[in-house]
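> predicted model follows, preceded by the sequence.
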Amino acid sequence: MSFVKIFASLLLLASPFVLANPVSLNPSPPLSPEQIQQPYPEVSITRLHSAKELIAAFDTHDYRLKVVKQSNMLPSYFVENLPSDLNELPVSQKTSAFIRLLLPTIKAVNRDILQIRDELQTLSAKPKSQWSEAERLWLQSLADTYAVKSGAIAELLLHIDVIPAGMVLAQGIDESGWGTSYFAITGNNLYGEHLPHNGGKFLTTPGGHVKVAAFDNLYQSTASYMHNLNTTLAYKELRQLRQQLRLQKKLTGDELVQSLLHYSTRGQAYVDNLRALIKRHHLDDFDSAKLTESDSIRYRFARRAKG
């Protein structure tokens, strides 16, 4: 195994925020979100048994979408997995509950991506002759993770960027049926991801003809989906459009979904439906909301057997 790969492996074993022996970069080099093994705050877990209990908990803490829009502040209330009974709620409650339970996770994954972008931009401002060995190895590990052969920071920044919350919510809604599909409930797969070529946990369709990726929690599912968009050749146009929209200060879900023609066999009809969801439920309104850093809560529903 090469020294670069050994270093990358050591990164995977480190804390998501602090390396055991930090060198040069400040703060220590952040991991790509899909590599973080324990992404949640170290707080006690509140165990719930139904969607109604989750709604009651949100309401008790005054976590309401109207409040988020007015304040642009989003509480760090992380729901690790889905309740099995969202479909039993009235439509208005189901839609509000799904958006509220997923939004902090989306913001957390995007926050972790932005930490990497910030480090890359800081590194790019330094002459290469002043880069430490740790910085060079971290840069190479990112290039490997994001399939950027050149290893150039400018190319990495094209790949390592956020996905607007409105677009993530819309795809999660469409692909999981508002969090009610079998694969979403049983495998935390909200975005219709198939099993990647390098393997991993999976569920199968009836008859076992298709393997669908399964995840331990909603953070890992969301991080994997974003990594797919940020690395796969099929979404090269998405990354180029995102860069353009960022420069124009127009990076929104409504704008970026036009690049998802290849995400579904439904093509343009899929894109049109995502745009309709974004507009109908005002999903782009949450892009500017900031995740709070205090008073975190973790919610977890009883585990369900994975088929």
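It's in. The shown structure was predicted, so the numbers you read here are calculated from the model rather than taken from an experiment.

> for the rest of this, base every contact and every neighbour count on C-alpha atoms.
OK.

> which parts of this protein are helices?
Counting by DSSP state H, the chain has helices at residues 3-13, 51-60, 65-71, 91-124, 133-145, 153-159, 165-176, 182-187, 218-231, 236-247, 253-256, 268-280.

> I'd like these laid out as a markdown table, including distance to Thr205 and mean neighbour count.
Formatted as a markdown table, these follow (distance: least, Cα to Cα, whole Å; neighbours: other Cα atoms under 10 Å):
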| stretch | distance to Thr205 | mean neighbour count |
| --- | --- | --- |
| helix 3-13 | 31 | 15 |
| helix 51-60 | 26 | 16 |
| helix 65-71 | 35 | 14 |
| helix 91-124 | 24 | 19 |
| helix 133-145 | 29 | 18 |
| helix 153-159 | 31 | 18 |
| helix 165-176 | 14 | 24 |
| helix 182-187 | 9 | 23 |
| helix 218-231 | 18 | 22 |
| helix 236-247 | 29 | 17 |
| helix 253-256 | 30 | 21 |
| helix 268-280 | 22 | 18 |
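
> out of those helices, which gets nearest to Gln38?
Nearest to Gln38, of all the helices of the chain, is helix 218-231, at 9.3 Å by Cα to Cα.

> between that closest one and helix 165-176, how many degrees?
Relative orientation of helix 218-231 versus helix 165-176 (axes from the mean of the first three to the mean of the last three Cα atoms, to 10 degrees): 110 degrees.

> want to compare, so here's the second one:
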Amino acid sequence: MARLDQITSLTRTDLIMLGALVLSISASALAPGVRNSSESMVYALPAQPVDTLSTSQVDITEVSNIASEILPSSEVESRSYPSTLPDFSAINDVRTKKQMFFSYMLPKIRQANDKILANRRLLMMIRDDLTIGDALDEDDIQFVSSLKARYKIRQQTSLRSTVDDLLIRVDVVPESLVLAQAANESGWGTSRFARQANNLFGVWCFSKGCGLTPKNRDEGLNHEVAKYESVQAGIIAYVHTINTNPAYIDLRYIRATTRSEEQHFSGHALAEGLLKYSSRGIDYVREIQQLIRVNDLQKYTLPLQA
């Protein structure tokens, strides 16, 4: 996916076709045969034990809507997932290990964000048309409808309100924040779940066989750690979690406010919206922020776009 500064010369029709292509590729690459039911949902790491939560607190989206390469649960046990991660555990020098981890993850994070930025730019053009009273063509309306379904906007509102709601969700997650959470949750890419499931963000699932069973799972709990066919699929799923899960509405509000004030994106600031990502609450937030500071991760966050 080209960066936005490389596609500014495209026409409106070109951009609509590009956005449609992004959506169609995402849809066609989704796991074939995944059941579109509550049995196949993926959940973010809850802030409390699972048995104390209602579905509405942690429901993100059906598997088929959040990742581009997730297999149906019936195939998980029958297929082997060769990890594409380098063997970070073999690197003894801590500084070298960190730098290699960031270098490996960064282009994958930017690829996921670039797809979102392409759709966001189209949404902004549509919003501008609505603002001046121009009628939308059928392609525009279908594009908004597709994004509305993907980003789980259920309320029935005007087209302009729907676009405004989408612009809060269809947005990037700063590289600094993604890097910090990936490092924290995966032990710098060395955890069992990172190596065997391509899951660097601690995302859970709840249908039998949907992932790996935690070795120390408390009795009576049934969650597994979601399994992805590639690291890229895991990143896509994580970003979509941040952009759609009700638990992270505060993060999205901070991000939207940053945009409205034309400030530079800060993973450190957005981390304040992760209180419900972990049962550790504010201690987890402070740990992520410390990771960003100590490793100077803000330098990896690109200037604000779209």
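Received it, and whenever you're ready, just let me know what you need. Everything numeric in this text was worked out from a predicted model, so none of it was measured.

> can I get the helices of structure 1 in JSON lines including distance to His262 of structure 1?
Listed next are those as JSON lines, based on distance: least, Cα to Cα, whole Å:
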{"stretch": "helix 3-13", "distance to His262 of structure 1": "31"}
{"stretch": "helix 51-60", "distance to His262 of structure 1": "33"}
{"stretch": "helix 65-71", "distance to His262 of structure 1": "31"}
{"stretch": "helix 91-124", "distance to His262 of structure 1": "22"}
{"stretch": "helix 133-145", "distance to His262 of structure 1": "22"}
{"stretch": "helix 153-159", "distance to His262 of structure 1": "18"}
{"stretch": "helix 165-176", "distance to His262 of structure 1": "13"}
{"stretch": "helix 182-187", "distance to His262 of structure 1": "21"}
{"stretch": "helix 218-231", "distance to His262 of structure 1": "11"}
{"stretch": "helix 236-247", "distance to His262 of structure 1": "10"}
{"stretch": "helix 253-256", "distance to His262 of structure 1": "13"}
{"stretch": "helix 268-280", "distance to His262 of structure 1": "9"}
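
> of those helices, which is nearest Gln35 of structure 1?
Using Cα to Cα, the helices of structure 1 put helix 3-13 closest to Gln35 of structure 1, at 6.3 Å.

> which elements pack onto the closest one?
The contact analysis (3 or more Cα pairs under 8 Å, 6 or more residues apart in numbering; DSSP states H and E) places helix 3-13 of structure 1 against helix 133-145.

> onto which residues of structure 2 does the helix it packs on map?
Counting by TM-score structural alignment, helix 133-145 of structure 1 falls onto residues 138-150 of structure 2.

> give me the mean deviation of the matching stretch from structure 1.
Stretch 138-150 of structure 2 differs from its equivalent in structure 1 by a mean of 1.5 Å after superposition (mean Cα distance after the TM-score superposition for structure 1).

> in structure 1, what range does stretch 108-121 of structure 2 match?
The aligned range for stretch 108-121 of structure 2 is 105-118, by TM-score structural alignment.

> what about that stretch, how far off from structure 2?
Mean for stretch 105-118 of structure 1 is 0.6 Å (mean Cα distance after the TM-score superposition for structure 1).

> alignment lookup: Ser181 of structure 1 to structure 2.
Checking TM-score structural alignment: Ser181 of structure 1 goes with Ser191.

> for that match, grab the count of nearby residues.
18 (other Cα atoms under 10 Å).

> same question for Phe202 of structure 1.
By other Cα under 10 Å, neighbour count at Phe202 of structure 1 equals 20.

> which residues touch the equivalent of it over in structure 2?
In structure 2, Phe202 of structure 1 lines up with Gly211, judged by TM-score structural alignment. Counting by Cα atoms under 8 Å, 6 or more residues apart in numbering, Gly211 of structure 2 touches Ser73, Val76, Ala197, Cys205, Glu224, Val225, Ala226, Lys227.

> in structure 2, what residue corresponds to Gly267 of structure 1?
Per TM-score structural alignment, Gly267 of structure 1 is aligned with Gly281.

> leaving out the residues flanking it, which one is nearest to that match?
Leaving aside its sequence neighbours, Gly281 of structure 2 sits nearest to Leu275 (Cα to Cα, 6 or more residues apart in numbering; 4.6 Å).

> surely that neighbour meets Ile288?
No: between Leu275 of structure 2 and Ile288 there is no contact under Cα atoms under 8 Å: 10.9 Å.

> rewinding a little: ok, and the contacts of Gly211 of structure 2 in structure 1?
Retained in structure 1: Ala197, Cys205, Glu224, Val225, Ala226, Lys227, out of the contacts of Gly211 of structure 2 (criterion both residues aligned by TM-score structural alignment, their matches' Cα atoms under 8 Å).

> from the chain's centroid, how far away is stretch 214-228 of structure 1?
From the chain centre to the centre of stretch 214-228 of structure 1 is a distance of 6 Å (Cα atoms, centre = their mean, to the nearest Å).

> do stretch 264-275 of structure 1 as well
Counting by Cα atoms, centre = their mean, stretch 264-275 of structure 1 is centred 21 Å from the centre of its parent chain.
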